[in-house]
Each structure stands twice: as structure tokens, then as C-alpha cells.
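# sequence-free structure coming up:
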């Protein structure tokens, strides 16, 4: 049965939103019906509060305010948050569209950072990605995620336990810390992909199978998807470094330089993995060809050994009446002695030629 070939699809887009006016907020992404969860974290040097739910009325200029929302398919909640912080309708449209490429946009009221949160799935041998929208406003930091579960738990612990400088810093540092946390987890995913490629390389070198070639092709699509998620982030972080904004202090930009360097390092690693994976296909073909050559070599040697023996047996198997050797008393014994000598001579010749 012929296996159906996977077709490449263009960037998914909700059909209902294709011909709608710009700025129309409609969810684009995987179908979700789960309940939207949210949390509110308020802190300063001396105080920390964590509340389940979105409490926009507790917004305080004396605290750093972090509002985290898991789920962007509930349009009413997006509009509520947008109304509170006077967010542009085009910005809200981008948040609801989970197929955005990583980017940074500067608005009058905020800075919008779109980034892909990536994790490696060892069972599927593929990456899982989720869009995260991070907004830095004058009074708060707002994060929008597609679903529950993120890589920000370390940030929450640092805030709660007052580790590092985060409790003594402002919203712009929290904005950087969230972006940096996502980028740092790229290293974990990339390292796991590297281990997978090493295992596959050993497998192809030792015993190449048809499934190995299929995994190489699957890796090609996985690395391309990973590149699409990470490569635009370099330009995005570069904008945060180059453009001036009242929302980000100058001393925070040195931290974004560190994040930019990490992006370059990850991109170079992904590119090297793509080259390694491309080499695995050549290695597979070479291994299969070498294995086939070994088989053909053995069969050729066996055939070469039996050709002269068959020639001798063919001569004395003819139906001529007068063949002198047929009347020899020890003719059968002489035949096996001759066959043995030919066998040993041919083996010695193959050894001398280093064909064995």
C-alpha cells in the first residue's frame, strides 16, 4: 500500500478572517475550547502578591504588575485587556493570530514582542511550539499564551524568593527576563535535538534501515520549522537594541545585547544541525551502497571459486564415449584433489589481491 505523501501547507489562516477589515479580532490557530486561565503577580522590593485570575483593578504604579493570560481564543477577554491599556486594535489582532512570525513592534502605548516558545517532544521526535505575546506598557507587563504551561516558572520563583535583581527592578527588566527565559529554553530543545541526531548518526553508521531515512526526512522538516521560529528573533531583538523607547531604560539594553548574542549562538547551532542532517542522508546512501558492495563481493568470490570447478565437472560430464580419464581407477579421487587445489589457489589469489 502506497503511503500518502505529506503536503506542505501555507501559513494557516482562518477562512472567516481572510476578507475581514484590518483590525478585526478573530482567533487563528489550533481549535481550542478549554477555559482561559490567568494570574496576576504584583511585587516590589518588599512585597509580593500572586492572585489567580486577571485583576486589572489592582493595577498599581508602586508595584511591578504582571498579568499572565493562558488562552487567546476568548476574544472578550482580549478586548477587555485592550480597553484597559488602550491597546491598538491591530495589536490585538496579532495576539489572537497564533501564526505570527517572531517580531517586535513599537506602539505609542506599548512595546509588543511576539516570540515562539519551543520544546522538544522525545516521543514524537519533533518540536512543539507555542506563540507567546509579551507586552510592555508604562504600568504593566502582559503575557498572552496559547495554552496553560510555560517556561516562566523560574521567573515566578525568582520573584517570590527575591533572588537576583528582579524584585528591585521595574517593568522593563521583567519584560527582558521573560524574553530571556524563552531564549534560554531554546538551548535545552536544541541540545536534545543534537542528542537525537547523534543517536541517528550512530544508527545509520552501524545498521542503516529504511526507517532511518524516514527519520532524516522528518528531521529536515523539524529543523526547518525550528529555523522559522528562531531566525526572525535575531532581527526582533536587534530592534529592541537599536530603537529608543521611554519604556526601556538604557541600562537594560545591555541585557538585550546578551539575549541577542544567545540568538546568534542558537541560530548557528541550528544551521550546523541542518548541515549534519543533510550529511546523514548521504551517509545513509553510502552505508547502504557499502553494505550492498560487501554482499556482491562475497557472491562474486563464491561464483569465481565455483566457475573452474564447474568447468572441470562439465568436461567429465559430457556424453562422449571415449574420454580417457573416465577409465581411471582413481579418477574420482583425482577430481576432488584437483578441485581442492583450485579452491586453495583461488583463495590464495584473492588474499594476495586483498579482495578478502
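Happy to help now that I have it. Source: prediction; values computed, not measured.
# CA only for contacts and neighbour counts going forward, please
Will do.
# quick one: residue 68 is in a strand?
Yes. Looking at residue 68 with DSSP: H, G, I helix; E, B strand; the rest coil, it is inside a strand.
# Which residue ranges of this structure form strands?
37-43, 48-52, 64-70, 103-106, 110-121, 126-137, 141-145 (DSSP state E).
# what's around residue 187, how many residues?
Applying other Cα atoms under 10 Å, we find 18 residues neighbouring residue 187.
# Not counting sequence-adjacent ones, nearest residue to it?
residue 266 (6.9 Å; Cα to Cα, 6 or more residues apart in numbering).
# what would the strands of the chain look like in TSV with distance to residue 282?
Listed next are these as TSV, based on distance: least, Cα to Cα, whole Å:
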stretch	distance to residue 282
strand 37-43	48
strand 48-52	53
strand 64-70	44
strand 103-106	36
strand 110-121	25
strand 126-137	22
strand 141-145	40
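# I'd like to know which of the ones you listed lies nearest to residue 323.
For the strands of the chain, proximity to residue 323 was assessed by Cα to Cα; strand 126-137 is nearest, at 74.3 Å.
# on that earlier part again, columns mean neighbour count and distance to residue 156 on top of the strands of the chain, output as CSV?
Shown next, in CSV, are these (neighbours: other Cα atoms under 10 Å; distance: least, Cα to Cα, whole Å):
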stretch, mean neighbour count, distance to residue 156
strand 37-43, 19, 9
strand 48-52, 13, 9
strand 64-70, 23, 10
strand 103-106, 17, 24
strand 110-121, 22, 17
strand 126-137, 21, 15
strand 141-145, 23, 13
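# ok, structure two:
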């Protein structure tokens, strides 16, 4: 996970400047058009931007989706064709923008962040949406198209879509981006369960690295979901000219989903923080267990060492001294000392056991 992922122009660049991006330029570009009326649904893969011009001259609702890296020249063409604001086009080119909503006269511009799992790490992909009177222009960086489920719904249940205004499709796209948070958080829930079991069994340095990775990724998800909830709230509370009042009942449901995602995210963040404390406590407890065993072993050998040290002194060969050690001359002196030492060790073990020290 990168701490800073926003593309930006050098300080001092005039606003609205479209400059070739250094990263993401290798992503192939595809332009897909879907137009529909109450009785007809059309879908085409466009070779260039100019091919969509004939579809804008009829009365159908038109959705143009640009997937991958769009060069500045292509963005300029789309901007001229749909009268898109230069500042908005700059935000489309410089990915990594904070989710937001902007109103330009009779046009609505929304930026969202789509959280995806790529190579077992969380990545944020920018979704840019323009809503006009009868058209939607959407942009998404990356290779895979996140809106393919929406196209399947259009093909299968076209009548429901075709009978509604274009802002209903606009809501569907926003709802898909918001709901993508649920499977992401579900995967984190499974990871946290596995992590909790590992903490209780035998935590290692890899466990600590796992905890820190989850905490960082949950922090990134918070940076995605928190402003995204505010975007949905603004669309719900404020009046924007391209959107009709009838669509707000659906936005309420979308806002409810965003709140559920945030609550679940905060719960997982608290769990990951508490798991760090559990890891430190577990490591400390494991260290204390080792020290206790070593202390018991050392305590048992203290009297044994004392006995061995006493009878290791050379005071047994002096016949003139009444204080010589007669035990050294005993026939069974050696096995007797062993019996004494074993008895002392056993008595100490019994004593430790009754005290509950092991």
C-alpha cells in the first residue's frame, strides 16, 4: 500500500492543464457506448471518440464509458464534445483524487474511489462520472471494467432501465461502487478471524507483520469510504439540476449502505488495534512462561549444586583432623549422595506443584 497515490502537476501549473501522466500510460484504452430509449437498446465498442457523435444527436439516453488510460488528446475531444469543464478533466487525468461532487451549470461531476484487491493488497481505483441531461460519461483507470454487471442488467432487464431517466443509471453506477465495499470488508473479517486464532495459538513475527498490514489497509479503506459517504449525503441532501427528486429515495438506500460499511470498517479497525495489544500480551505471557520454567530448573539445581560443591572439597584424607569428611570414605557414599540429591529434586518438584507454579 502506498501512503501517497495522487497524481499531480508540478506546482505553478495553470489550472485545467492536461499533461501526459507518467504512471498508468501502459493500460490499454477502451471506449464503450450504450444508448437506450423506451423501446430500444444499443451497445457498441468505439474505436475513437468521434464515433459517438451520431448517437448524441438523437433523443436516446447515452452512456459512454472510458476504461483504462485516456490520453490528454482524448480527454480534450470528450471535453469539447460534452462541454466538460477543464478543471473536471484535470481531475479525471490526475487520478487519486478525493471523492467529491461538483456542479457545473447543467452538469454534475462526481469522483468516487473503488477499492479492489490486487495481488493480495488493497488498491484504490478512481471512478469519474459526468451526468448531463441525457448522457453519462464515466472514466475508470485500470484494466478490468467494474461496470460489466450493470451492462448485464441492462441487457437482461432493459425495460426497467429504458423506462427511466438517465439519473437512475447514474444512481446504479454509484450504488455499485459503494456496495463493492461489502465483499472487501468480508475478506477482512475472514482475515481477522484467522489472525485471532493464530494469536491464541502461537504468535510469531509474521503475525505482527500481518497485524500491521491489516491496520494500514483498513486505514486506506477509511480514506476511501469516509469521503464517499459524504458524497452520497450531498447528492441526497442538495438539489442538482440533472437529477430528479424521484431518484433520492434510491440514494437514501445507497447512503444507508455507506453508513453500514463505515460502521463495519470502524469495528474492524478497533479489532485490529486490540489484536496488537493481544499480541504484545501473548508474547509477554510466552516469555514469562519460559522464564518460569527456567527459574524452576535453576531452583532445583541450586541445592544439588550446593551438595556437589560440599562433597567436592578435599577434606576427607586427613586422619589427624576430627573434622574430616567421613562420608567420602563410606562404601556406599557415592550412591547415597545420589539418593539425597534425587530426593531433594523430587521434594522441590512436589512443593512447586502444590503451589501451582507449574
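Noted; the coordinates are in hand. Since this is a predicted model, take the numbers as computed values, not measurements.
# What residue in structure 2 is paired with the residue nearest to residue 187 of structure 1?
By TM-score structural alignment, residue 266 of structure 1 lines up with residue 261 in structure 2.
# Pull the contacting residues for its match.
181-182, 185, 225 (Cα atoms under 8 Å, 6 or more residues apart in numbering).
# Which ones among those map onto helices?
181-182, 185, 225 (DSSP state H).
# Tell me the buried residues within the contacts of residue 261 of structure 2.
181-182, 185, 225 (16 or more other Cα atoms under 10 Å).
# corresponding residue for residue 349 of structure 2 in structure 1?
In structure 1, the residue equivalent to residue 349 of structure 2 is residue 347, according to TM-score structural alignment.
# need the contacts of residue 261 of structure 2 in a markdown table with distance to residue 32 of structure 2, can you?
Listed next are the contacts of residue 261 of structure 2 as a markdown table, based on distance: Cα to Cα, whole Å:
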| residue | distance to residue 32 of structure 2 |
| --- | --- |
| 181 | 25 |
| 182 | 27 |
| 185 | 30 |
| 225 | 28 |
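# List just the nearest of those to residue 142 of structure 2.
After measuring the contacts of residue 261 of structure 2 against residue 142 of structure 2 - Cα to Cα - the closest member comes out as residue 181, at 17.8 Å.
# Quick check: the closest one touching residue 115?
Yes. If you go by Cα atoms under 8 Å, residue 181 of structure 2 and residue 115 touch, sitting 6.9 Å apart.
# mean shift between the longest helix out of those in structure 1 and structure 2?
Using DSSP H, we find that the single longest helix of structure 1 is helix 253-315. In the superposition with structure 2, the average deviation recorded for helix 253-315 of structure 1 is 1.2 Å (mean Cα distance after the TM-score superposition for structure 1).
# Out of the ones in helices among the contacts of residue 261 of structure 2, which is nearest to residue 21 of structure 2?
The nearest one, if we look at these relative to residue 21 of structure 2 and count by Cα to Cα, is residue 225, at 25.7 Å.
# I'd like the distance between the alignment partner in structure 1 of the closest one and residue 97 of structure 1.
Per TM-score structural alignment, the equivalent position to residue 225 of structure 2 in structure 1 is residue 230. Going from residue 230 of structure 1 to residue 97 of structure 1 by Cα to Cα, to the nearest Å gives 18 Å.
# among the strands of structure 1, which is nearest residue 329 of structure 1?
Closest among the strands of structure 1, using Cα to Cα: strand 126-137, at 75.8 Å.
# For the closest one, name the packing helices and strands.
strand 110-121, strand 141-145, helix 171-206, helix 210-242 (3 or more Cα pairs under 8 Å, 6 or more residues apart in numbering; DSSP states H and E).
# The longest one - contacts with which helices or strands?
Under the contact criterion of 3+ Cα pairs under 8 Å, 6+ apart, the helices and strands touching helix 171-206 of structure 1 comprise strand 110-121, strand 126-137, strand 141-145, helix 153-161, helix 210-242, helix 253-315.
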